[in-house]
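Peer 1: just a sequence and a predicted model for now, questions to come.
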Amino acid sequence: MRAFLALDLPEELTAALATAQEGIRAGRVVPEEDLHLTLAFLGEVRLDALDDLVLDLEMLRPGPIRIEAAGLEMFGGPNPSSLHIRVDAAPELLHLQRKTETMIRRAGLALPRRRFVPHVTLARFPRTMSAEDHARLGRFLAAKSDLRLPPVWSDSLSLMQSRLTSEGPIYDPIETFALA
């Protein structure tokens, strides 16, 4: 199964993000219930290979993590693959992310070497977008690129399963862990 570790977002943040998504008229908008901040992508793993990681995560208690989301950006250059809102790389968030990566490696799971870019994905785009969709996306960004949401606190993280479908990924929590 495909798995990842994500910081859970409080309802007030997901509701505000869902409202902001209403103007996106290109690609596939991420459903409100699937909005999250990925801490680490594990890729394909066996469920039993997660046992040691789950034990470590059950003991993790860094306290609530402050999330400050502001500014829209895209990944993928001229042919964007996704639209996201940046999340401030606060020391507590960076510490939690590094700590979870250490736990994952200690559990014997391999992680790709990627720079952590804290963000919440709002929409995904096909490999090639029409000129009309590019224009719609440009208008949306011109109107909303300076989006800034009030800071919130996350008090849990989840080990998630990701199932790919033709309609987009489906996320199911395997287990959720309190941070305090």
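Peer 2: Perfect, thanks for sending it. Residues are numbered from 1 along each chain as shown.
Peer 1: okay, CA-based contacts and neighbour counts for the rest of this
Peer 2: OK.
Peer 1: how far is stretch 89-103 from where the chain is centred?
Peer 2: Remark: stretch 89-103 is offset 14 Å from the chain centroid, using CA atoms, centre = their mean, to the nearest Å.
Peer 1: which residues sit against that stretch?
Peer 2: Applying CA atoms under 8 Å, 6 or more residues apart in numbering, the contact partners of stretch 89-103 are Leu39, Ala40, Leu53, Asp56, Leu57, Pro62, Ile65, Arg66, Leu111, Val117, Pro118.
Peer 1: give me the buried subset of those residues.
Peer 2: The neighbour count (16 or more other CA atoms under 10 Å) marks Leu39, Ala40, Leu53, Leu57, Ile65, Arg66, Pro118 as buried among the contacts of stretch 89-103.
Peer 1: the second one reaches Ala6, doesn't it?
Peer 2: Yes: distance between Ala40 and Ala6: 7.0 Å, which falls inside the contact criterion (CA atoms under 8 Å).
Peer 1: which residues touch the most centrally placed residue in the chain?
Peer 2: Most central in the chain under CA atoms, centre = their mean is Leu37, positioned 2.9 Å from the mean C-alpha point. Shown in contact with Leu37 (CA under 8 Å, 6+ apart): Ala6, Leu7, Asp8, Leu9, Pro118, His119, Val120, Thr121.
Peer 1: and here is the other one:
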Amino acid sequence: MSEKIRSFISIDITDQNLLDKIVGIQRSLLETGADLKTVEPENLHLTLRFLGEIPRSTLELVRGELKSLRFNRFKLNLYGLGAFPNLRRINVVWIGVREGKENLKEVAKKVEFMLKKLGFPPDPKGFSPHLTIARVRTGKNRDRLIDF
């Protein structure tokens, strides 16, 4: 039986100035007293498509196909905080995408098309451009995040 790996396709955040600003926001969120697990700076990314648990051989196939994807360089501007599933029941805290959102959606469409050719089913949730910065562990002081 082939080893399965939890996989996703993403764009890493590598700009140190941006990472420093995000870490500052994360610190402020922790100061609310909410029970949060912040995403480590080296793990911050914009997910284009979650793949789930897939065999290593399939992952290698996806990697190979990704190398053939082409798109023009574009600028992204991250702005504003939001929450999944909603503000009444916050499980995930994220930063939104303002400038470059349409470009990012185009890249996600190309990824989705490539995955369809490889036999992956369509993403049932669709693409929602965001950068996850924290996850709520328990309901402790969760309500304090609403006013953040």
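Peer 2: In hand now; what should we look at? Since this is a predicted model, take the numbers as computed values, not measurements.
Peer 1: and the TM-score between them?
Peer 2: Here the superposed chains carry a TM-score of 0.82, computed using TM-score structural alignment, normalised by the length of structure 2; 137 aligned residues with a CA RMSD of 1.8 Å.
Peer 1: for Leu109 of structure 1, see how far away the residue mapped onto Leu78 of structure 2 from structure 1 is.
Peer 2: By TM-score structural alignment, Leu78 of structure 2 lines up with Ala69 in structure 1. Remark: distance between Ala69 of structure 1 and Leu109 of structure 1 (CA to CA, to the nearest Å) = 30 Å.
Peer 1: neighbour count for the two, which is higher?
Peer 2: Ala69 (23 against 18; other CA atoms under 10 Å).
Peer 1: distance check, the more buried one against Arg86 of structure 1.
Peer 2: Distance from Ala69 of structure 1 to Arg86 of structure 1, counting by CA to CA: 6 Å.
Peer 1: do the same with Pro112 of structure 1
Peer 2: With distances taken as CA to CA, Pro112 of structure 1 is found 21 Å from Arg86 of structure 1.
Peer 1: who has more neighbours, these two?
Peer 2: With neighbours defined as other CA under 10 Å, Pro112 of structure 1 and Arg86 compare such that Arg86 has more, 21 against 9.
Peer 1: what about the more buried one, helix or strand, and which?
Peer 2: strand 82-87 (DSSP states H and E).
Peer 1: could you give me the buried positions within the helix or strand following that strand?
Peer 2: As assigned by DSSP H and E, the chain's next helix or strand after strand 82-87 of structure 1 is helix 91-106. Across helix 91-106 of structure 1, burial judged by 16+ other CA under 10 Å covers Leu93, Leu94, Leu96, Gln97, Thr100, Glu101, Met103, Ile104.
Peer 1: export those residues to JSON lines and tack on distance to Val45 of structure 1?
Peer 2: Formatted as JSON lines, the buried residues of helix 91-106 of structure 1 follow (distance: CA to CA, whole Å):
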{"residue": "Leu93", "distance to Val45 of structure 1": "25"}
{"residue": "Leu94", "distance to Val45 of structure 1": "24"}
{"residue": "Leu96", "distance to Val45 of structure 1": "22"}
{"residue": "Gln97", "distance to Val45 of structure 1": "19"}
{"residue": "Thr100", "distance to Val45 of structure 1": "16"}
{"residue": "Glu101", "distance to Val45 of structure 1": "15"}
{"residue": "Met103", "distance to Val45 of structure 1": "15"}
{"residue": "Ile104", "distance to Val45 of structure 1": "12"}
